[in-house]
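[1] prediction below, plus the sequence it came from.
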Amino acid sequence: MGNQLTTEKVTECKKSVKAIHDVMDIIGGKWKISIIACLCYHPMRFSEVLKEIEGISGKVLSKELKDLEMNQLVTRTVLDTQPITVEYAITEYGRTLKEVTSVIADWGMKHRQRIMS
């Protein structure tokens, strides 16, 4: 009985680790979760996202937005304005990550307070 429980836990652990790796392949890295978090509040133009996320370059932001769009987390809309404006919005599927971003932000604030005191 003990060996079966251990085997089940190992199998469950492996499944969890694989799922985490899948998630990190999509939203991992330094910037993607920040981009998702910003867009969960409201659609933004490229320049607004660039200003909102301190330290990201335009080139990196462009690449990350393309990756997020490819994974159906973000939509890109070209608006009929002069000059042309591009707006990014979180998709319904992407919105399912809002709770994850909130938990990460809450933990980050608590961690910062702990380390700073």
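    Looks like it arrived, so ask away.
[2] rest of the way, CA atoms for contacts and neighbours
    Noted.
[3] check which helix or strand covers R76.
    strand 74-79 (DSSP states H and E).
[4] pull out the buried positions in that strand.
    V74, T75, R76 (16 or more other CA atoms under 10 Å).
[5] pick out the residue nearest the middle of the protein.
    I33 (2.6 Å; CA atoms, centre = their mean).
[6] could you measure from that one over to M70?
    Per CA to CA, to the nearest Å, I33 is found 15 Å from M70.
[7] repeat for I35
    From I35 over to M70 (counting by CA to CA), the distance is 14 Å.
[8] what of Y88?
    13 Å.
[9] one more to weigh against that first structure:
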Amino acid sequence: MGCLPDLAHDGVGEEDTESRWSCAEEIVPDGGQCEITFTFDSPQDITDVQVAFWKGDERTRTLKVKINGDKIGEYESYPGSTFNSFGIQENGVHTVAMESVGIDADDWISLLEVRFMVDP
């Protein structure tokens, strides 16, 4: 567990709670937002972004999503789904950034897994 970006996209899935990215604003240098950025080696055509939130059935967490630096929208965790589908479809994606929204400085946001569905 920890604030290491590689723990959020390692293919292990929601079964392994040691495989997750976690962040609280109080531990971010200079009091910034909790943000994780994924960078692709080559541009990708994304057909969906799916996120498994830790304790997603017990609490609501919101992520602001930016693709190639442009805000796409804000998406909440929702009960009854292991992976929350954001329905994002974008071509030529180099980076996907996710930033916490509306949590207290001492609250945590944790992502068990992030999946990028891409066109082959």
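    That came through, no problem. Note that the structure is predicted; figures quoted are calculated from it, not measured.
[10] so after superposing, what's the score?
    The TM-score (TM-score structural alignment, normalised by the length of the first structure) is 0.28; 54 aligned residues with a CA RMSD of 4.1 Å.
[11] quick one: end-to-end distance for stretch 85-104 of the first structure.
    31 Å.
[12] which of the residues in that stretch are buried?
    Buried residues in stretch 85-104 of the first structure (16+ other CA under 10 Å): E87, Y88, A89, I90, T91, G94, R95, L97, K98, T101.
[13] helices or strands up against the helix or strand where the second one lies?
    I take that to be Y88 of the first structure. Using DSSP H and E, Y88 of the first structure sits in strand 85-90. Judged by 3 or more CA pairs under 8 Å, 6 or more residues apart in numbering; DSSP states H and E, strand 85-90 of the first structure is in contact with helix 32-41, strand 44-45, helix 46-52, strand 74-79.
[14] same thing but 10 Å
    helix 32-41, strand 44-45, helix 46-52, helix 58-70, strand 74-79 (3 or more CA pairs under 10 Å, 6 or more residues apart in numbering; DSSP states H and E).
[15] now do the buried residues in the first one.
    This means helix 32-41 of the first structure. So helix 32-41 of the first structure, judged by 16+ other CA under 10 Å, has buried residues K32, I33, S34, I35, I36, A37, C38, L39, C40.
[16] any chance of the residues you listed in TSV, with distance to M116 of the first structure too?
    Output for these, formatted as TSV (distance: CA to CA, whole Å):
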residue	distance to M116 of the first structure
K32	26
I33	23
S34	22
I35	26
I36	27
A37	24
C38	25
L39	29
C40	28
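[17] sec struct for G73 of the second structure, please.
    strand (DSSP: H, G, I helix; E, B strand; the rest coil).
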